[in-house]
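[1] What would the 3D arrangement of this be:
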Amino acid sequence: MSKPITNATGRRKTAIARVHILAGSGSITVNGRDFEEYFPTVALQNQILTPLALTNTRQQFDFNVNACGGGITGQVGAVKLGISRALITVNPEHRGILKKAGLLTRDSRAKERKKPGRPGARKRFQFSKR
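    Now for the predicted structure:
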């Protein structure tokens, strides 16, 4: 494997994705597998390709991603943010395009904690009149 051009980190919920950009022909591997195999649905695959489509860099770089934690949706969001951040370090001119599309903002929504004495985070016990 050749030396990475740059690295970036993306986070979403409890998922973390470390993205390494290499000069190449457009392959994306996630945890040693092709990203189409790792993320099975077309909707998830399109989310990952969004920053590449906006900046027209799909065929210029290879991406090697190490994703851990969370679930599939959280990992997709983390990979998307990591790729966007990595593209900016390679070419700062992409910042305006990616920022306008909202791809540089970390989605800070996470699971709300369960409160003591309650069955869930917001759920209340059933009301009893008598």
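[2] From here on, just use CA atoms for contacts and neighbour counts.
    OK.
[3] gap between stretch 110-121 and the chain center?
    Offset of stretch 110-121 from its chain centre (Cα atoms, centre = their mean, to the nearest Å): 26 Å.
[4] Please give the structure of this sequence too, so both can be compared:
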Amino acid sequence: MADTDTVQSLADLKNVVDGTVGTAGGDVKAIDPATLPEPKIDELGRAYATGKRKNSIARVWIKPGNGKITVNGRDVEVYFARPVLRLIIAQAFQVSDRVDSYDVMATVKGGGLSGQAGAVRHGITKALTYYEPILRAPLKAAGFITRDSRVVERKKYGRAKARKSFQFSKR
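    Presented below is the predicted three-dimensional model:
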């Protein structure tokens, strides 16, 4: 698929899946629903995924609902007080046009709040792809499926921090 053969929105994706229209660049292979993997849903109607970011690990369960997000037994507004962190968590739902469609229950451990928010977003993204495999393409295009592997560099001996040296003393 060339760079010009991209799907710009979910409406375009639906048209490609239906086989009714191609994109501007030319022929695009239509996604056959029969080739998509089966949804991974447990007996309670939930999809489970693990998300990771920095030193944080989030276990995430999603099920159809009205958009209630619970993190470690607390409401998302209480646990993630900063609006930026709540925005990070909601990005996967906004890209997939599923805002207020799923209830999320997450448990997260390790790291700080920023890493935990990224881990929850990664877990929500993976759980959405398990629940609705058709959403994989737009979420992958947004870059949410790939785990952000950047971690803090370790401190080395003979150094003040990872790379910072001690102040040089001439005498």
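[5] SS state for the aligned partner of residue 81 of the first structure in the second structure?
    When the second structure is aligned by TM-score structural alignment, residue 81 of the first structure is paired with residue 122. For residue 122 of the second structure, the secondary-structure state derived from DSSP: H, G, I helix; E, B strand; the rest coil is helix.
[6] Report the contact partners of residue 122 of the second structure.
    Neighbouring residues of residue 122 of the second structure by Cα atoms under 8 Å, 6 or more residues apart in numbering: 50, 51, 52, 53, 144, 145, 146, 147.
[7] For these, which ones persist in the first structure?
    Retained contacts for these in the first structure, judged by both residues aligned by TM-score structural alignment, their matches' Cα atoms under 8 Å, are 50, 51, 52, 144, 145, 146, 147.
[8] Among the residues you listed, which lie within strands?
    Per DSSP state E, strands hold the following members of those: 50, 51, 52.
[9] Nearest residue to whatever residue of the first structure lines up with the last one in space, please, no chain neighbours.
    Read it as residue 52 of the second structure. When the first structure is aligned by TM-score structural alignment, residue 52 of the second structure is paired with residue 11. Closest residue in space to residue 11 of the first structure, ignoring its immediate chain neighbours: residue 78 at 4.4 Å, by Cα to Cα, 6 or more residues apart in numbering.
[10] show me where the first structure has strands.
    6-12, 15-23, 28-30, 33-34, 61-68.
[11] tell me, what residue is most central in the second structure?
    residue 122 (3.1 Å; Cα atoms, centre = their mean).
[12] For that one, give its distance to residue 108 of the second structure.
    Distance, residue 122 of the second structure to residue 108 of the second structure, using Cα to Cα, to the nearest Å: 12 Å.
[13] ok, back up a step: same list (the strands of the first structure) but as JSON lines, adding mean neighbour count and distance to residue 116 of the first structure.
    Below are these laid out as JSON lines (neighbours: other Cα atoms under 10 Å; distance: least, Cα to Cα, whole Å):
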{"stretch": "strand 6-12", "mean neighbour count": "21", "distance to residue 116 of the first structure": "26"}
{"stretch": "strand 15-23", "mean neighbour count": "22", "distance to residue 116 of the first structure": "26"}
{"stretch": "strand 28-30", "mean neighbour count": "20", "distance to residue 116 of the first structure": "38"}
{"stretch": "strand 33-34", "mean neighbour count": "13", "distance to residue 116 of the first structure": "42"}
{"stretch": "strand 61-68", "mean neighbour count": "21", "distance to residue 116 of the first structure": "29"}
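[14] Dump those into CSV; add distance to residue 88 of the first structure as well.
    Formatted as CSV, the strands of the first structure follow (distance: least, Cα to Cα, whole Å):
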stretch, distance to residue 88 of the first structure
strand 6-12, 10
strand 15-23, 11
strand 28-30, 18
strand 33-34, 23
strand 61-68, 13
